[in-house]
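Visitor: Pasting a predicted model and its sequence here:
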Amino acid sequence: MDQQSLTRESEEFLEDLAEELSVPPSRYEQAERSYNSLGEWLHRDASSVRQYGPKVYVQGSFRLGTTIRPSNDAEEYDIDSVCEFQKLSKASLTQERLKILLGAEIEAYRKAQSMNKPMREGRRCWILDYADGAQFHMDVVPALPNGHSARILLEARGLDARWTATAIAITDNQGPTYTFTDDWPRSNPKGYGEWFKSRMAAALERRKRVLAESTRASVEDIPDYKVRTPLQAAVMILKRHRDHTFENRKEERPISVIITTLAAHSYNGVETIGRTLAAILTGMDQHILWHNNRYWIPNPTDPLENFADKWAEHPERATAFFEWLQKARTEFAEAARSSDKNVITETVGRGVGGSLADRAARRRQPPARPALLKTASVAPASAGLSFPDRSRVPTKPQGFGSAE
């Protein structure tokens, strides 16, 4: 594909599209209230787990600031949280016992809160369904600290262990060691959140400083969810593009953590959403490795974990990812070079849904309101942005640990 420059109109449209997808601050506050409320319940005098130091915190897209609004009223916000028992170790009980301990307290909490819908058990979590009008449910993953073990494991293989301080061990009722104590599944949502934040640190700091000056607050008092970086906006747009593309093929759609990880690796610090999308879509597949005859997208906080592990068993998911990437490249490149708002709306609408694109187009009625970043919203005429015509063939990573 020839080099393309982004037009002012396409940049403005993408700003408005991100705004249309964004979650109201009240939803972030609602999520915070929900997991804080559960944490307080677990620390009440009558709690059966208080002595184990339970700490409840959010993970997933709410932690990363990449949550998107549900596309219809039937869909719900999924608040992913962790309950980490800081004073327990893997040697003291089984995954099954930990799951039962937490489940009993969550059930008591549900009754005390007069929540009508029954608690559900997921593979790794307990699920609380809030009232219909709330439009959200909360997944609570039981966990134990695992930083020391994770660091030893990675360092023994010569792998990056810098994020391991916040690593946790989690339960999996379908895993072979669910009723034994020695081997637990690993996770590190806090570490992943810090890694993701590190990829956009300068942009996040700049936006918080601007907001702090405009509200006469200190930067430290501005919560992360009050601002949105180009990386977060781009991930939100790509997730909705994924959702719409795979509306009738949900089993094949790329999982969010793959999109988020590849996008964060590809982000190069540019200041507008359009240029960020161009950088991400150009570079995404360059971070997919080929290791032991399989695709490998390592978890940045635990390189032994492969986010693409299901692609070996389901090769159609790998095919679907590369097809989706090419579709996104084609559509966003076409929109990027157009100055016609109708063409931009129609082109992007093919990927994200026509009604959403129409709502984004209506946000900016003439006379146009000034862009948030006036000087940075338009790429200079000489700034070419290319989307490669074909996906890059993954290569074997250099120096990758030999262990699976």
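Guide: Cool, the structure landed.

Visitor: Every contact and neighbour count from this point should use C-alpha atoms.
Guide: Fine.

Visitor: Next up, the contacts around the residue lying closest to residue 145 once chain neighbours are set aside.
Guide: Counting by CA to CA, 6 or more residues apart in numbering, residue 145 lies nearest to residue 168, which is 4.6 Å off, once chain neighbours are set aside. Residue 168 is in contact with 84, 143, 144, 145, 146, 147, 186, 187, 188, counting by CA atoms under 8 Å, 6 or more residues apart in numbering.

Visitor: mind checking how far residue 168 is from residue 176?
Guide: Distance of residue 168 to residue 176, computed by CA to CA, to the nearest Å: 18 Å.

Visitor: Same question for residue 334.
Guide: 49 Å.

Visitor: And residue 77, by the same measure?
Guide: For residue 77 relative to residue 176 (CA to CA), the value is 31 Å.

Visitor: putting a second one here so we can go through both:
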Amino acid sequence: MTITITKQAEAYLESLANALEIPQHRYEQAERSYKSLGEWLHREESSVKGYDPDVFVQGSFRLGTVIRPVSEGEEYDVDCACSLQSLGKKQISQRDLKEMLGEEIKLYRKSKGILKKVHEGRRCWRLEYADGAQFHMDIVPSIPNAENQRQLLEARNLDAKFSDTAIAITDNEVSGYYEITDDWPRSNPRGYAEWFKSRMGEAFVRKREQVLNELRAEGVTASVEDIPTYRVRTPLQSAIMLLKRHRDSMFEEDPTDKPISIIISSLAAHAYAGEATIGNALLSILSRMADAIEHDGTKYIIKNPTDALENFADKWESHPKRAEAFFQWLEQAREDFSGAGSLVEYRRMSSILADRMGREVTNQANEAQLQSARSGLLGVAGAASSTSAPSVSFADTPRTPKKPDGFA
């Protein structure tokens, strides 16, 4: 894939990513919500207080890659985990952990006057907020799993540097769900977020410093460590947002086989090479996106960067259409974004991407660039009008113009 992008396309793709951003208050709303649940679990009457509950956000809200829903009727999905840090696998079954935490979440719902009932998912409890809030929170019960994770990986000579934040989670479809056993599903959302941050590299450091300086200019006392990842917008994050919306639109009628976000985010992060602009990052990522996909002769493998024993593409073997769907989507994304990247007219870019990205966001991006162009012209005109007119004088003697050079 040849990477060619005009400066106009760069500006347009940046505006397109801006149009996909969710309002800052949505991130703050999610943060308040999971912190509020954590405070509830630590209250005096809490049945889990003695187990030192730790509630934290994971997924796209933690990575800063959330995108606006296609319609106002859709909800934001805030993924959280709750780790009972003083419990171990030898003390409790997955079922008992899930039920114990579920009772507290149900009491929390009542205390906050949330009308919708708590719903049990395969791995989590779903807390449905009021319609106006436009989001729900999925809380995955978990316990620490650092030592077991480290032993498991080191025994196979695999990288265990992210093991300190590993957790074991509940899943009501696994065979040992009702038993006290060492065999729990594994996860490491904090470790994954740290790996993702490392892939953003210097771009993340620069952007975070920029946000810090802006806050200090507003009189806010903060340190660089106080700046959450969602306040930073790097080319990698923006590229992933564009790819996720393209995926959503392409598979709007076929959600079963659409590529999952963790695969898109992981492959994009692997492929990112520190490009400084959104357009260059996006096209470079698309050109290398398949490089981290392995095939052992039987199945595709996309390794979890924090746990090489986990295959993000494990469902592709039993659902081969999902592998086909991924490669079809990748080819289409390459065609659409490289096509738009070669153009200089914003309306033509919008016409190529409208069906894949949504007409509303492409119109917003188009208008943002036209507005920027108008502002630039007004600035030039204003500068010209404020400049003193040159002193011009004409001699009294008549002049006969000669023929212009280069004309017959």
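Guide: That came in fine, so what should we check first? Remember, it's a predicted structure, so these values are computed and weren't measured experimentally.

Visitor: Quick check: TM-score for this pair?
Guide: TM-score for the superposed chains, counting by TM-score structural alignment, normalised by the length of structure 1: 0.89, backed by 369 aligned residues with a CA RMSD of 1.3 Å.

Visitor: Just give me the match in structure 2 for the residue nearest to residue 145 of structure 1.
Guide: Under the alignment (TM-score structural alignment), residue 168 of structure 1 pairs with residue 167 in structure 2.

Visitor: show me the contacts for the residue nearest the centre of structure 2.
Guide: The structure's structure 2 has its C-alpha centroid closest to residue 65; by CA atoms, centre = their mean the separation is 1.8 Å. By CA under 8 Å, 6+ apart, the contact set of residue 65 of structure 2 is 230, 237, 238, 240, 241.

Visitor: Tell me if I'm right that the first one and residue 27 touch.
Guide: Yes - using CA atoms under 8 Å, residue 230 of structure 2 is in contact with residue 27, at 7.4 Å.

Visitor: can you pull out the strands in structure 1?
Guide: Listed in chain order, the strands of structure 1 (DSSP state E) span 54-59, 77-85, 120-121, 126-129, 136-145, 168-170, 186-187, 289-291, 294-296, 298-299, 302-306.

Visitor: right, so of those strands, which gets closest to residue 350 of structure 1?
Guide: strand 77-85 (24.2 Å; CA to CA).

Visitor: Read off where stretch 351-368 of structure 2 ends up in structure 1.
Guide: So stretch 351-368 of structure 2 sits over residues 346-363 in structure 1, by TM-score structural alignment.

Visitor: That stretch: end-to-end distance?
Guide: End to end - CA to CA - stretch 346-363 of structure 1 spans 15 Å.

Visitor: same question, stretch 161-171 of structure 2
Guide: Chord length of stretch 161-171 of structure 2, first to last residue, is 25 Å (CA to CA).

Visitor: and the closest residue in space to residue 153 of structure 2 that isn't next to it in sequence, how far is that from residue 331 of structure 2?
Guide: Closest residue in space to residue 153 of structure 2, ignoring its immediate chain neighbours: residue 160 at 5.8 Å, by CA to CA, 6+ apart. Distance of residue 160 of structure 2 to residue 331 of structure 2, computed by CA to CA: 34 Å.

Visitor: And these two? Which one has more around it.
Guide: The neighbour comparison of residue 160 of structure 2 against residue 331 (other CA atoms under 10 Å) goes to residue 160, with 19 against 13.

Visitor: My guess is the more buried one contacts residue 150. True?
Guide: Yes - at 5.5 Å, residue 160 of structure 2 and residue 150 qualify as touching, with contact defined as CA under 8 Å.

Visitor: residue range for the longest helix that structure 1 contains in structure 2?
Guide: In terms of residue count, the longest helix belonging to structure 1 (DSSP state H) is helix 315-336. The aligned range for helix 315-336 of structure 1 in structure 2 is 320-341, by TM-score structural alignment.

Visitor: in the stretch 1-150 of structure 2, which spans are helices?
Guide: Using DSSP state H, counting those that start in this stretch, the helices found in the stretch 1-150 of structure 2 span residues 7-20, 24-41, 59-63, 94-111, 146-154.

Visitor: As TSV, the ones you listed with distance to residue 258 of structure 2 and mean neighbour count would be great.
Guide: Listed next are the helices of the stretch 1-150 of structure 2 as TSV, based on distance: least, CA to CA, whole Å; neighbours: other CA atoms under 10 Å:
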stretch	distance to residue 258 of structure 2	mean neighbour count
helix 7-20	19	22
helix 24-41	26	16
helix 59-63	17	21
helix 94-111	29	18
helix 146-154	30	17
